[in-house]
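In: can't give you the sequence, but here's the structure:
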């Protein structure tokens, strides 16, 4: 089978031939139709991820068709179109992942290949309204957005939500999920074009975080937010605290701009704010996310599709940060 191999740190992604995976009891072989990129893949390429196990076949997000079953797997999975939950070993505490928590695509070979093996327990029916490329855009971004919004921040219909850095996969799905749940959603971006595209997806409005005093201007327009979803951190996080309504909740799933800046503790405790750290999610979060997507007919935004053999070019495109939506590799017909 074809696979995208990463030989080591700072090496390019290369197309190679590898044998098909051998199944153990409880596992299935999925013929991958599409796989999506995550920034996790670039961090692994640069040796900045906590797991370092090379050579590796990466790819956490995949959708495809079940082609073979290991011992003990229900026969009705064979031939079904599926979405893969890429995480295993969360542990017994739904509040936090265990030390054994793993993500598909290191140490286990991932979805950047013609075939991938996974536990049958990690299979979910592909939402019927989605193409494979759209379904592949869901797993990590979808469960991260869903957990931050609902499992952690407890979003309710009618609340005001701020999603920062719209254009990335998690932020876009957080926007789409919140709109589908009946919230009034506002967004931030450094691009006027992305702000306009977010409005087309249902955002009530947005603001460019590159302009001076963007937080004050947004507060003047909106008044404040019940929930904010952020993947950046940095100095901008200070503005989220200022923009939070009394009793507000902030879900933080990333830190691309670094340390959280000069926070004023009084603004947090006097307004009784809740700040939740959140990353990925439990198997229950994933199942609920997939059901939500099916119920509300959510379509993940796909920015562009590369053929499997152009994985290295796709990574560099993602690293440039100009995309609006997920970057997907087309693997099979």
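Out: That came through fine. Fair warning: this is a prediction, and the values are worked out from it, not measured in the lab. Numbering: from 1, shown residues only.
In: only C-alpha atoms for contact and neighbour calcs from this point on.
Out: Fine.
In: check the offset of stretch 58-77 from the chain's centre.
Out: 21 Å (Cα atoms, centre = their mean, to the nearest Å).
In: ends of it, what's the gap?
Out: 24 Å (Cα to Cα, to the nearest Å).
In: ok, and for that stretch, which residues are buried?
Out: 58-70, 73, 77 (16 or more other Cα atoms under 10 Å).
In: what's the local residue count around residue 18?
Out: For residue 18, the count of nearby residues is 14 (other Cα atoms under 10 Å).
In: so what's the nearest residue to it once chain neighbours are set aside up against?
Out: Residue nearest to residue 18 in three dimensions, not counting chain neighbours: residue 1, with 5.4 Å by Cα to Cα, 6 or more residues apart in numbering. Residues in contact with residue 1, defined by Cα atoms under 8 Å, 6 or more residues apart in numbering, are 17-20, 113-115.
In: give me that answer again for 10 Å
Out: Neighbour list for residue 1: 16-21, 113-115 [criterion: Cα atoms under 10 Å, 6 or more residues apart in numbering].
In: from those, which would you call buried?
Out: Using 16+ other Cα under 10 Å as the burial test, the contacts of residue 1 include 113-115 as buried.
In: mind putting those into a markdown table with distance to residue 231?
Out: Formatted as a markdown table, those follow (distance: Cα to Cα, whole Å):
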| residue | distance to residue 231 |
| --- | --- |
| 113 | 29 |
| 114 | 32 |
| 115 | 32 |
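In: okay, and which of the residues you listed map to strands?
Out: Among the buried ones among the contacts of residue 1, the ones falling in strands (DSSP state E) are residue 115.
In: alright, now check it against this:
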């Protein structure tokens, strides 16, 4: 089978031939039709991810058809829950937790073997490419926005970095909850695009005083953020008293300082979030079905053009999830 692995070559990601996996009891062999990339795949390519094990098949998201396994699964079109060993505590992952694609072989291959309890039937209203884009980004956004961010009717929610896959799911879940949704982006074009997804307005963070315009909406109950860095102090200026700042990433690094006085005086909550439990994955899929949520797919690439797919992360006009078809 063809698979995209991480290597020690000058170009670390390579499309190679591997033996098709053999399954044991209670496992399923899934023939993958589409897989989606995540930022972590690119970070692994760049050597910026902890615990890289060369030879691992990359990819956390996939949709396909079960070829072998328990009778009740064979022939079904499924998506794969990428969680590995979340553990029994719903609030936090276990010390053994990981995600498919490092160190466990992932979805950027023609086949994957997984325990049958990792599978869910594909939402009927989604294409294979859309369903492949759902698992990791959808779960991350659902936990951050709905479970930790408490997005709900009448709440004002700010989602930062409007062009990314997780942020667009956060927009979708916040809209589905009945909240008023706003965004930040460094691109006016992307702000206009997300208005078609139900966003009320956006603020360009390249303007150093963007938070002044944002403050005119009356403050935010929830801010869902992947950037971190020095923007944290701007978030503290526009969060409502007792509001929630939920951070699931830190693409701009650590803040140089934190306005602690504003933090404690506002009674604000700064909350960390990553991925989500298996129960939350099931609940996320229920929301996707109930509210007819569809991922935004940026581009679909054939497996042979995998380098182009990975390089798409570097292009400023990328918008939504990048999908590879096998």
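Out: On my side now, so go ahead. Since the model is a prediction, treat every value here as computed from it, not as a measurement.
In: and which of the contacts of residue 1 of the first structure is nearest to residue 245 of the first structure?
Out: Nearest to residue 245 of the first structure among these, counting by Cα to Cα, is residue 113 at 46.5 Å.
In: in the second structure, what residue corresponds to that closest one?
Out: Following TM-score structural alignment, the counterpart assigned to residue 113 of the first structure within the second structure is residue 109.
In: could you do residue 250 of the first structure as well?
Out: Match for residue 250 of the first structure (TM-score structural alignment): residue 245.
In: and its match, how many neighbours?
Out: Neighbours around residue 245 of the second structure, by other Cα under 10 Å: 27.
In: next SSE after the host helix or strand of it?
Out: Applying DSSP states H and E as the criterion places residue 245 of the second structure in strand 239-247. Following strand 239-247 of the second structure in sequence order, the next helix or strand is helix 260-266 (DSSP H and E).
In: for the next helix or strand after that following helix, name the packing helices and strands.
Out: The helix or strand immediately downstream of helix 260-266 of the second structure is strand 269-272, counting by DSSP H and E. Using 3 or more Cα pairs under 10 Å, 6 or more residues apart in numbering; DSSP states H and E, the elements in contact with strand 269-272 of the second structure are strand 220-225, helix 231-238, strand 239-247.
In: which residue in the second structure aligns with residue 77 of the first structure?
Out: Using TM-score structural alignment, residue 77 of the first structure pairs with residue 73 in the second structure.
In: could you measure from its match over to residue 182 of the second structure?
Out: In terms of Cα to Cα, residue 73 of the second structure sits 41 Å off from residue 182 of the second structure.
In: again with residue 7 of the second structure
Out: 41 Å.
In: the more surrounded of those two?
Out: residue 182 (26 against 17).
In: any idea what the more buried one aligns with in the first structure?
Out: Per TM-score structural alignment, residue 182 of the second structure is aligned with residue 186.
In: and that match, helix, strand or coil?
Out: Assigned with DSSP: H, G, I helix; E, B strand; the rest coil, residue 186 of the first structure falls in the strand class.
In: ok, it - contacts?
Out: 160-164, 166, 175, 179, 195, 198-199, 202-207, 218, 222, 225, 228.
In: 8 Å instead, please
Out: By Cα under 8 Å, 6+ apart, the contact set of residue 186 of the first structure is 160-163, 203-206.
In: show me where the second structure has its helices.
Out: Remark: helices assigned in the second structure by DSSP state H are 39-45, 128-132, 135-142, 165-177, 188-195, 210-215, 231-238, 260-266, 278-290, 306-311.
In: from residue 177 of the first structure, how far off is the equivalent of residue 121 of the second structure over in the first structure?
Out: Matched by TM-score structural alignment, residue 121 of the second structure corresponds to residue 125 in the first structure. The spacing between residue 125 of the first structure and residue 177 of the first structure, counted by Cα to Cα, is 19 Å.
In: who has more neighbours out of those two?
Out: Taking other Cα under 10 Å, residue 125 of the first structure and residue 177 do not tie; residue 177 has more neighbours (24 against 18).
In: show me what the more buried one lines up with in the second structure.
Out: By TM-score structural alignment, residue 177 of the first structure lines up with residue 173.
In: OK, contacts around the closest residue to its match other than its chain neighbours?
Out: Leaving aside its chain neighbours, residue 173 of the second structure sits nearest to residue 142 (6.5 Å; criterion: Cα to Cα, 6+ apart). Going by Cα under 8 Å, 6+ apart, residue 142 of the second structure touches 169-170, 173, 280, 284.
In: quick check, nearest of those residues to residue 266 of the second structure?
Out: For the contacts of residue 142 of the second structure, the nearest to residue 266 of the second structure is residue 170 (24.2 Å; Cα to Cα).
In: quick one: contacts for residue 88 of the second structure?
Out: The contact partners of residue 88 of the second structure, by Cα under 8 Å, 6+ apart, come to residue 94.
In: any idea how far the aligned partner of residue 293 of the first structure in the second structure lies from residue 177 of the second structure?
Out: Under the alignment (TM-score structural alignment), residue 293 of the first structure pairs with residue 288 in the second structure. Using Cα to Cα, we find residue 288 of the second structure at a distance of 12 Å from residue 177 of the second structure.
In: what does residue 23 of the second structure give?
Out: Taking Cα to Cα, one finds residue 23 of the second structure at 40 Å from residue 177 of the second structure.
In: for these two, indicate the residue with more neighbours.
Out: Between residue 23 of the second structure and residue 177, counted using other Cα under 10 Å, the more crowded position is residue 177 (19 against 15).
In: hang on, isn't that one packed against residue 156?
Out: No - counting by Cα atoms under 8 Å, residue 177 of the second structure sits too far from residue 156 to count as a contact (10.9 Å).
In: ok, and the most crowded of the contacts of residue 142 of the second structure?
Out: residue 170 (31 neighbours).
In: trace residue 225 of the first structure over to the second structure, please.
Out: Per TM-score structural alignment, residue 225 of the first structure is aligned with residue 220.
In: my guess is that match meets residue 240, correct?
Out: Yes - between residue 220 of the second structure and residue 240 there is a contact at 5.3 Å, judged by Cα under 8 Å.
In: of the two, give the one with the bigger neighbour count.
Out: residue 220 (25 against 20).
In: who's in contact with the residue most central in space within the first structure?
Out: Nearest to the mean C-alpha position of the first structure, counting by Cα atoms, centre = their mean, stands residue 141 at 1.2 Å. Each residue near residue 141 of the first structure by Cα under 8 Å, 6+ apart is listed here: 169-170, 173, 280.
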